[in-house]
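Peer 1: sequence plus predicted model, see below.
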Amino acid sequence: MSDVSRADILIALAAPMSGSEATVGKQMGVGAQKAVDDLNLNSGGVLGEKIVLQVTDDACDRKQAVAAANQLANQIPALVLGHHCLQDSMTASAIYDKEKILQISLNSTNVDFLQTSPGAGIFRICALDPALGPAVGISNVAGKYLATLTTKKVAILSDNSPYGSSLATGVVTAMNAAGHKPDVETTFVPGKPNYTSEINDLKSAKIDFVYLAGRYSMLGELAKEIRATMPNVVLLAEDAIASKDYWSRPENLADDPRLAKIPFEDLTYAAVQIWAEAVQKASSFERDAVVKALNHNRFPTVLGYLTFTQKGDLSDVYYASYQQIKSIAHPLVECQ
C-alpha cells in the first residue's frame, strides 16, 4: 500500500449523485468542495499539502457502492466521506478497512452500522436513530413533543423502510413513556399514484398532527397531498427533510414543526474540518495516527465542538425540534 503523505492529498466523497437521493448527494458535494477550497485558500491545505476532492457516485445502490468503494480503494484517499445510505456504508466499510482508509459516514444513523463495523477507522458525523432505546435518539425528541399535545389528535405514518420504521417505533415508545398514545399508527406505500385512502383515514380520525417517518424522496408527494386536502394539519418530520430541495417547495413553507437537522452541506463541511484538524494533531495523514487523534481530541467545527466515542460515534449529541415559520426556525423542545 502506498503512502498517502504526498503532494495533492486526495480525499473522496462517496454519495448518491444519481437516483432518488441525488439531491442530498449534490448538497454533500457542495459542502465538501467548500471545505476543501477554504482549507487550501485559508490554511495552505493541510500540513502544507494541497487537498483535492474526488466525488464518486454510489447512487444509493449496494452494487454501485461496492464498485465505488473498490475504485477508491485502488486510489488510497486519505479520507472517504460517505456513504449516505446505510447499506452502502456497511458494505463499503469492509473495503475501506482492508486498505486502511479512514471513513467518516455522513448520514448512516442506524446503530448497527458502527456496532458491527469491521475496524477502528470508521466514524460517523450524525446522530443515531432510536435503536438504543427511548432515552436516546432523534425520534425521542419528536415523541416527547407530540406527547405534550394532549388535546390534539396525532397520527404516525411510516414508509415502512428500516429508517422509517425505526423512527416510528421510537416516537411511539417516547409517547407511550409520557402517557400519550398516537390516535393513528400506520404505514404507507411510497410511489403510489395518490394517497387518497391514507388521507381519508386521517380525515375520519380528525387528525391534527401527522408525524411522517421516512426519507424525503418518499415523503414529498404524501406531504403535498396532505397539505392540499387537510390545510390545518401540522406535519412533523425528521432529518430527511433537512434537504434544501424540500424547503424550497412553496407547499412546504407553511408553519410546520420539524426535527431540524443540520443541512447536508454543513455535515460534509464539518467532517472535512474534523479530519483536517486531526491530521494536524497527528502530524500525519496515515489512518491509524489520525484515528488516534480523532479518538482523543475535541474539534471546533461549523456545528460547534464535537468529540467521538472510541467506537466512532459522536459524544454528547444535541437534538432540538423546531417550528419552521416562513424562513426562520424556532425551537420547540430540546433534548441532550
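Peer 2: Good, I have the coordinates.

Peer 1: from here on, contacts and neighbour counts on C-alpha atoms
Peer 2: Noted.

Peer 1: how about the strands in the stretch 101-250 of the chain?
Peer 2: 103-105, 122-124, 154-158, 184-187, 209-213, 234-237 (DSSP state E, counting those that start in this stretch).

Peer 1: helices of the chain, start to end?
Peer 2: For the chain, the helices defined by DSSP state H occupy 22-43, 62-75, 86-98, 112-115, 138-147, 162-177, 196-204, 216-229, 244-247, 264-282, 287-295.

Peer 1: before we move on, back to that, out of the strands of the stretch 101-250 of the chain, flag the one nearest D58.
Peer 2: strand 103-105 (13.3 Å; CA to CA).

Peer 1: skipping adjacent residues, who's closest to C60 in space?
Peer 2: Of all residues not flanking C60 in the chain, P16 sits nearest, at 5.2 Å (CA to CA, 6 or more residues apart in numbering).

Peer 1: contact partners for that neighbour?
Peer 2: Going by CA atoms under 8 Å, 6 or more residues apart in numbering, P16 touches 22, 24-26, 57-60, 84.

Peer 1: okay, now Q336: neighbour count?
Peer 2: Q336 is flanked by 12 other residues according to other CA atoms under 10 Å.

Peer 1: isn't it right up against S321?
Peer 2: No. Counting by CA atoms under 8 Å, Q336 stays clear of S321, with 11.7 Å between them.

Peer 1: against D183, how distant is the nearest residue to K224 once chain neighbours are set aside?
Peer 2: The spatially closest residue to K224, leaving aside those adjacent along the chain, is E251, at 6.6 Å (CA to CA, 6+ apart). Distance from E251 to D183, counting by CA to CA, to the nearest Å: 25 Å.

Peer 1: do the same with Y269
Peer 2: Applying CA to CA to Y269 and D183 gives a distance of 40 Å.

Peer 1: between the two, which is the more surrounded one?
Peer 2: Y269 (23 against 15).

Peer 1: and that one, how far from P263?
Peer 2: 10 Å.

Peer 1: end-to-end on stretch 106-126?
Peer 2: Termini of stretch 106-126 sit 6 Å apart (CA to CA).

Peer 1: list the buried residues in it.
Peer 2: Within stretch 106-126, the residues scored as buried using 16 or more other CA atoms under 10 Å are 106-111, 113-114, 117-118, 120-126.

Peer 1: thought D58 was touching N70?
Peer 2: No. With contact defined as CA under 8 Å, D58 and N70 do not form a contacting pair (11.3 Å).

Peer 1: ok, structure two:
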Amino acid sequence: MRKPLLSALALTAMTAFAAAPASAEITIGVAAPITGPNAAFGAQIQRGAEKAVADLNAAGGINGEQIRLRIGDDVSDPRQGVSVANNFVADGVGIVVAHYNSGVAIPSTAVYAENGVLAISPAATNPTLTDRGLWNTFRVCGRDDQQGAVAGGYILENLPDAKVAVVHDKTPYGQGLADVTRAALIEGGKTPLLYEGVNAGDKDFSALIAKIKEAGVDFIYFGGLHTEAGLIIRQLADQGLKVRLMSGDGIVSNELAAIAGDAIQGTLMTFAPDPRLNPGAQKIVEEFRASGFEPEAYTLYSYSILQLVAQAAAKAGSTDPEVLAETLKSGEYETAIGPISFDAKGDVTQPTYIVYSWEKDANGGYTYKALETAEAEPAE
C-alpha cells in the first residue's frame, strides 16, 4: 500500500505544479557597444536599462509581466549591429533599446522595422534615423541638425575671431554633426580654414596637426567620439600648440579626461541639460552612486526608455510593438530625464542643448560644467 500512496502524492504535486500559472515575462533587447572603444557608453546604456528593469519588476513589471533583458554587443560596428538585430528578431524580441552610434542604428532599425520590432535609441542623433519615417523608430535625444546649429551659434557669438578648422571621423554621426556646424558657421559669415576627415580608430594624428599648424588654426570643431577627440587634444598639446577643441555629445564621458590629460582644460562640447540634476531623478542617481556607478551621459536616457515603454503599455493595455509605437506618439510621459513627447517621426518635441566646458573640479580632476542653455529649433 505504501508505494501507491507515494505515487498518488507525487501525481498530486505534479498536477498542482502543472496547473500553476507560469510567470508572465516580456523580453526587451538592449543593443550597444558593450566592448570596443566606445564601451564606456555601452556601459551607461546597459546599466541604465538594468536599473530600470529592476525598479519596474519590483513594482510589478509591465502590465503584470516581469521584464527580462537580452544584451547585444554591436561593438559600434554597423555589420555587427545588423547581426544583433537579426538575432533579436530570431529570438522573438519585440522591443529594443538600440543603438548608441548613428551609423549602427540606421541600418539596424531598418531590420527591426521589417520584422515588427519597436526600437528606441538613447543616443543616435543623425537626422536620417527618423527622417526615413519608419513606423518603429524613436529616439529620446536630440538631432545633429539641432545640436550643430547650437554649436555654430556659440562659436559665432562667443569666439568671433577664432581661426576654425572643422574635422570629422567620417561616420554618419561625426561627419553629419560637423557638416551642420560648418554650415552654420558659413551662414554666419565665418568660413573654416580647413575641413578634414580622419578615421575612427586612428591613434596618430600628426598629419592632421601639421595641417592645422600650417593653416594657423587655433580652434577645432570635431565631429566624432571621445576616443579620437582625446588623442587629438593631447597630441596638439604635446606639440606645443594652443588649439582649443569643441565637439558634441559623443565626448560626454569622463574617459575623455583620462585620454587627454591636463590638455582637456577649456574643451567645449554640446549636450542636453545634465539629467542627473533633474529633481525627478535624484533617488535614482543616489542609488546608482551608492552602487559605485556614476550615471553620466546616457545612463538615465536608457533608464527613461524603459519608463516610456512601461507607461505606454499601461496606457494602451498592450505590449504589441505597433500599438506601443502609436501610443508613444500621443501624450506626454514623465521620465528620469524629464517630460517626453514625440512628433510623428519619433523625435522628441522639445530638445534643448547646453554648451559645456571641461574644467578642473575641487578634487583636482576634470569634469564638464554648463556654460549656456540654447533651445534647439524643432526638427522640420
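Peer 2: All right, it came through fine. Since we're looking at a predicted model, the values are computed, not measured.

Peer 1: picking up where we left off before, the residue nearest to K224 of structure 1 contacts R227, correct?
Peer 2: Yes. With contact defined as CA under 8 Å, E251 of structure 1 counts as touching R227 (7.3 Å).

Peer 1: who has more neighbours out of those two?
Peer 2: Ranked by neighbour count (other CA under 10 Å), E251 of structure 1 and R227 place R227 first, with 17 against 14.

Peer 1: now do the same for the more buried one: its match in structure 2.
Peer 2: Alignment note (TM-score structural alignment): R227 of structure 1 maps to A237 of structure 2.

Peer 1: quick check: that match touching A263?
Peer 2: Yes. Counting by CA under 8 Å, A237 of structure 2 does reach A263; the two are 6.2 Å apart.

Peer 1: ok, back up a step: per the alignment, the residue nearest to C60 of structure 1 corresponds to what in structure 2?
Peer 2: Under TM-score structural alignment, P16 of structure 1 pairs with P33 in structure 2.

Peer 1: A73 of structure 1 now?
Peer 2: Residue pairing (TM-score structural alignment): A73 of structure 1 is matched to V89 of structure 2.

Peer 1: for its match, which non-adjacent residue is closest in space?
Peer 2: N115 (6.8 Å).

Peer 1: let me know the distance separating that neighbour from I28 of structure 2.
Peer 2: Distance of N115 of structure 2 to I28 of structure 2, given as CA to CA: 15 Å.

Peer 1: follow-up on the earlier one: between D58 and N70 of structure 1, which one's more packed in?
Peer 2: The neighbour comparison of D58 of structure 1 against N70 (other CA under 10 Å) goes to D58, with 28 against 16.

Peer 1: who's in contact with the more buried one?
Peer 2: Contacts of D58 of structure 1 by CA under 8 Å, 6+ apart are 14-18, 64-65, 68, 83, 88.

Peer 1: from A59 of structure 2, how far out is the residue mapped onto it from structure 2?
Peer 2: In structure 2, D58 of structure 1 lines up with D74, judged by TM-score structural alignment. Taking CA to CA as the measure, D74 of structure 2 falls 30 Å from A59 of structure 2.

Peer 1: report the central residue of structure 2.
Peer 2: Compute the mean C-alpha point of structure 2, and by CA atoms, centre = their mean the closest residue is A123, 2.2 Å away.

Peer 1: contacting residues for the aligned partner of that one in structure 1?
Peer 2: Superposed on structure 1 with TM-score structural alignment, A123 of structure 2 falls opposite N107. Shown in contact with N107 of structure 1 (CA under 8 Å, 6+ apart): 82-86, 124-126.

Peer 1: cutoff 6 Å now
Peer 2: With contacts defined as CA atoms under 6 Å, 6 or more residues apart in numbering, the neighbours of N107 of structure 1 are 84, 126.

Peer 1: do the same with the one 3 residues further on
Peer 2: Applying CA under 6 Å, 6+ apart, we find N110 of structure 1 in contact with D129.

Peer 1: look up how far I76 of structure 1 lies from it.
Peer 2: Distance from N110 of structure 1 to I76 of structure 1, by CA to CA: 27 Å.

Peer 1: check E286 of structure 1 too.
Peer 2: Distance, E286 of structure 1 to I76 of structure 1, by CA to CA: 11 Å.

Peer 1: higher neighbour count, these two?
Peer 2: Set E286 of structure 1 next to I76 and count neighbours by other CA under 10 Å: I76 wins out with 23 against 18.

Peer 1: now do that one against N42 of structure 1, distance only.
Peer 2: 25 Å.

Peer 1: going by neighbour count, list what's buried in stretch 183-199 of structure 2.
Peer 2: 183-185, 190-192, 195-198.

Peer 1: closest to A24 of structure 2 out of the residues you listed?
Peer 2: Nearest member of the buried residues of stretch 183-199 of structure 2 to A24 of structure 2, counting by CA to CA, is V198, at 49.2 Å.

Peer 1: surely that closest one and T171 touch.
Peer 2: No. At 9.7 Å, V198 of structure 2 does not count as touching T171 under the criterion of CA atoms under 6 Å.

Peer 1: picking that back up, N115 and I28 of structure 2: who's more crowded?
Peer 2: Using other CA under 10 Å, the more surrounded residue of N115 of structure 2 and I28 is I28, with 22 against 17.

Peer 1: does the more buried one touch L69 like I think?
Peer 2: Yes. With contacts counted by CA under 6 Å, I28 of structure 2 reaches L69, the gap being 5.1 Å.
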